[in-house]
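Chemist: Provide a 3D model corresponding to the input given below.
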Amino acid sequence: MTTSLATIHAIRLLKPIDAALYRAIRLEALAAHPEAFGSTFAREQEKPLTWFEARLAASDVFGAFMAEELVGVAGFHRQDGAKTEHKALLWGMYVRPNARKSGAARRLVDAVVVHATGQVEQLQLAVVSENAAAIRLYTAARFVEYGREVKALKHADRYYDEILMALFLNDSGQ
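Modeler: Have a look, this model is predicted:
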């Protein structure tokens, strides 16, 4: 019997002690797909490990693990303000190539959705319009497109549109 090497063993919230692992995967994501993130490799590579520790202390970032290797991440951020605190953002989603098609991405999205349920009514995200695999993932997780930001990101003198998507956690669609 053959077993898959790409078995996700755990999805959990990352803690400041995970900062070195998080820094490595975050920089990999920014270097491999600069068009997909609002931040840049150049900006974050200069940050000390304490910056990543502080980010994990102040944020809800989930990690997918294969054995001890962090192979995927996804963040949750609730909006501030009395009129927007019913919404949150799924951000910073990335899965390493060796863990793609393992279910890691879907398990990360599901973890963020479960985490958001009961805290907010709406979970939003933005995805580069050319990222068909990510759009399929979010659509399968019941996110719906509600808009498009034209020329949302610019990298290497090229513009990228972002598709804006939302999941209504109260099942009303409103």
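
Chemist: make it CA atoms for all contacts and neighbour counts henceforth
Modeler: Noted.

Chemist: Glu53 against Ala19, yeah?
Modeler: Yes: between Glu53 and Ala19 there is a contact at 5.0 Å, judged by C-alpha atoms under 8 Å.

Chemist: measure the nearest residue to Ala88 once chain neighbours are set aside to Leu49 for me?
Modeler: Once flanking residues are discounted, Ala88 sits nearest to Arg78: 4.0 Å by C-alpha to C-alpha, 6 or more residues apart in numbering. From Arg78 across to Leu49, the span is 24 Å (C-alpha to C-alpha, to the nearest Å).

Chemist: could you also give me the structure for this next sequence, so I can compare it with the first?
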Amino acid sequence: FRNLRLYALQESPTSFSSAYEDEVARPLVHTIERLKHQQQPNNCIYGAFAQEELIGMAGFFQHEALKLRHKSIIWGVYVLPDWRRQGVARQMMEVILNQIRTLPAVKQVHVTVVNNNDNVAAKQMYLELGFVEWGVEPRAILIDGQYYDEACLVYMLD
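Modeler: Here you go, the predicted structure:
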């Protein structure tokens, strides 16, 4: 997981709010603890494999705060370049949405996508799955002096 995440942060920096420099500086034990915490029905990381190679990943969590427990967030979606446009991300999203549907308190699923040419296919996939764009956060992330806006999408479960 850690190797793929670090690769993803370098290969597609505008697709993540985390920076490679921050992640690589964290000790391996940080990743291990993170993975341990994310083995619950409402807080998971999924992997897509070809043979035994991890080729994609995606995570989600349900908010813990009482007033926000009806919301879930999808994060860290990534597929290796050679495996893109083959339905890998869509399959992971379908698995995640099915898992989220088992959580009775969750009524909406949120995801953000940076508005740039690299993410057109990703945004289109979310829209095809039934997500609706409800707004844009201007200047959501800053990379090397350049700001990027993020599209905010929601999937309603009820």
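
Chemist: hmm, back to that, give me the aligned partner of the residue nearest to Ala88 of the first structure over in the second structure.
Modeler: Counting by TM-score structural alignment, Arg78 of the first structure corresponds to Gln62 in the second structure.

Chemist: how about Val144 of the first structure?
Modeler: Under TM-score structural alignment, Val144 of the first structure pairs with Val132 in the second structure.

Chemist: counting neighbours, go ahead and name the busier of Arg78 and Leu49 of the first structure.
Modeler: Arg78 (20 against 15; other C-alpha atoms under 10 Å).

Chemist: what's near enough to touch that one?
Modeler: 85-89, 120 (C-alpha atoms under 8 Å, 6 or more residues apart in numbering).

Chemist: isn't Tyr146 of the first structure up against Leu164?
Modeler: Yes: judged on C-alpha under 8 Å, Tyr146 of the first structure makes contact with Leu164 at a distance of 5.8 Å.

Chemist: so what's the counterpart of Arg23 of the first structure in the second structure up against?
Modeler: Under the alignment (TM-score structural alignment), Arg23 of the first structure maps onto Arg2 of the second structure. Shown in contact with Arg2 of the second structure (C-alpha under 8 Å, 6+ apart): Thr31.

Chemist: how near is Ala48 of the second structure to Gln39 of the second structure?
Modeler: For Ala48 of the second structure, the distance to Gln39 of the second structure - C-alpha to C-alpha - is 16 Å.

Chemist: the two: who's more crowded?
Modeler: Taking other C-alpha under 10 Å, Ala48 of the second structure and Gln39 do not tie; Ala48 has more neighbours (18 against 12).
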